[in-house]
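Colleague: sequence? don't have it. structure:
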């Protein structure tokens, strides 16, 4: 597999969501034509593996191979029946106190990729995902009504130390943005409360 195809595989794995050809090319620091050629190569390489490269319009994503669906169904059932992990609780806290919040913000605050945890929390019905108001290729995450009901609160403002914790998280993101380490896309969208 070419170096570019390997980089693109890593990009798609890390993202956990579909990316456009232009996004992939930009992140991989290549031209779109070279990225497309590498994607074709990656698709061919993955044909007999447990994951596949899925295309929809001009967007690409890694997904489980259809013949592995039974295995993944069993895994998903076990995940849903298991207790929430510390990482899942941490992610829920970020969503509750930062609502609405983008995946990039969650990842930055936690310091790790949260794609699999977000998927698990959505499967459990603990959060909702909506299109990002500015970037329709991305999503924002909010606590679900089921989560609020489970916690016994009418809204997130009833959470312990809500105002102070929300401000601390906001200040952290702004500080990092000032240092050029993260872009706060919700400021542009006017979605802060």
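Modeller: Done, it's in. Everything numeric in this text was worked out from a predicted model, so none of it was measured.

Colleague: switch to C-alpha atoms for all contacts and neighbour counts from now on
Modeller: Will do.

Colleague: now do the helices in the chain.
Modeller: Secondary structure of the chain (DSSP state H): helices at 3-15, 21-27, 32-45, 69-81, 86-98, 103-110, 115-123, 145-151, 162-178, 185-189.

Colleague: for the shortest one, buried residues please.
Modeller: When neighbours are counted by 16 or more other C-alpha atoms under 10 Å, the buried residues of helix 185-189 are found to be 185, 186.

Colleague: and for the first one?
Modeller: By neighbour count, and taking 16+ other C-alpha under 10 Å as the criterion, the buried residues in helix 3-15 are 4, 5, 7, 8, 9, 11, 12, 13, 15.

Colleague: wait, the first one sits on residue 40?
Modeller: This points to residue 4. No: if you go by C-alpha atoms under 8 Å, residue 4 and residue 40 don't touch, sitting 11.4 Å apart.

Colleague: give the contact list for residue 150.
Modeller: By C-alpha atoms under 8 Å, 6 or more residues apart in numbering, the contact set of residue 150 is empty.

Colleague: for it, give its distance to residue 77.
Modeller: Going from residue 150 to residue 77 by C-alpha to C-alpha, to the nearest Å gives 21 Å.

Colleague: for residue 123, same thing?
Modeller: 10 Å.

Colleague: A further structure is provided below for comparison with the first:
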């Protein structure tokens, strides 16, 4: 017969995987135990967790057992699980992102030229949000950095690939870019960020 320590260890693993209250009868059948022995093993496990003051406790529910978090820790769990604030990208960030998406690989000078305004800070912000990355360097004078979009960009905007991007006739025409972005913004596209 399997010793008690192994059975209790298995019960602990079963509780973790099962999630819902685990019926003592079902657990007992796995080991060909009688119901009373299985119940006693669960009670021992429950007492061990309680004695150690663990963050996870074993709760008995109608002669079944389940892992739950310790009630005193609810405040901390709520803080951790508070939904991330939904933030929309600014108009300038959307413009730069669209230019990069359609022209990639593209340099900052090319982006500045299309927008008619410097975009260093916007690019930094998009990199921090993992929407764009550095793809390498151009072979042009000064070997400027080339930028492109990330898989996070595709995921957050609901695209499977760059082929899914809406068609824009002339990316160099900022008016067209802004109109396309306005259309996207009107569709309530928003992205979850980690507080940045």
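Modeller: Here it is on my side, so go on. Every value quoted in this text rests on a predicted model; they were computed, and no experiment measured them.

Colleague: TM-score for these two?
Modeller: Laid over one another, the chains give 0.41 as their TM-score (TM-score structural alignment, normalised by the length of structure 1), with 89 aligned residues with a C-alpha RMSD of 2.4 Å.

Colleague: so which of the helices of structure 1 gets nearest residue 63 of structure 1?
Modeller: The stretch from the helices of structure 1 with the least distance to residue 63 of structure 1 (C-alpha to C-alpha) is helix 3-15; that distance is 9.2 Å.

Colleague: got the angle between that closest one and helix 32-45?
Modeller: Orientation check (axes from the mean of the first three to the mean of the last three C-alpha atoms, to 10 degrees): helix 3-15 of structure 1 against helix 32-45 gives 80 degrees.

Colleague: re earlier: looking at the buried residues of helix 3-15 of structure 1, spot the one nearest residue 104 of structure 1.
Modeller: Nearest member of those to residue 104 of structure 1, counting by C-alpha to C-alpha, is residue 15, at 9.5 Å.

Colleague: how about that closest one, nearest residue that isn't a chain neighbour?
Modeller: The shortest distance from residue 15 of structure 1 to any non-neighbouring residue, by C-alpha to C-alpha, 6 or more residues apart in numbering, is to residue 115 (7.1 Å).

Colleague: tell me how many other residues surround the one you found.
Modeller: 17 (other C-alpha atoms under 10 Å).

Colleague: how about the strands of structure 2, start to end?
Modeller: With DSSP state E as the criterion, structure 2 has strands at 22-23, 56-61, 64-69, 86-87, 106-107, 132-137, 145-149, 191-192.

Colleague: who does the fourth one touch, helix- and strand-wise?
Modeller: For strand 86-87 of structure 2, the helices and strands in contact under the criterion 3 or more C-alpha pairs under 8 Å, 6 or more residues apart in numbering; DSSP states H and E are strand 191-192.

Colleague: and the second one, by the same measure?
Modeller: Identification of packing neighbours for strand 56-61 of structure 2 by 3+ C-alpha pairs under 8 Å, 6+ apart yields helix 35-52, strand 64-69.

Colleague: and those, which is most packed in?
Modeller: Comparing these by mean neighbour count (mean count of other C-alpha atoms under 10 Å), strand 64-69 ranks first with a mean of 19.

Colleague: now the angle between helix 35-52 and that one, please.
Modeller: Using the same axes, to 10 degrees, strand 64-69 of structure 2 lies at 20 degrees relative to helix 35-52.

Colleague: report how many residues lie close to the residue nearest to residue 123 of structure 1 when sequence neighbours are not counted.
Modeller: Residue nearest to residue 123 of structure 1 in three dimensions, not counting chain neighbours: residue 80, with 7.5 Å by C-alpha to C-alpha, 6+ apart. By the other C-alpha under 10 Å criterion, the neighbourhood of residue 80 of structure 1 contains 13 residues.

Colleague: surely residue 129 of structure 1 and residue 119 touch.
Modeller: No: checked against C-alpha under 8 Å, the pair residue 129 of structure 1 and residue 119 is beyond contact range at 9.9 Å.

Colleague: what about these two, which has more around it?
Modeller: residue 129 (18 against 14).
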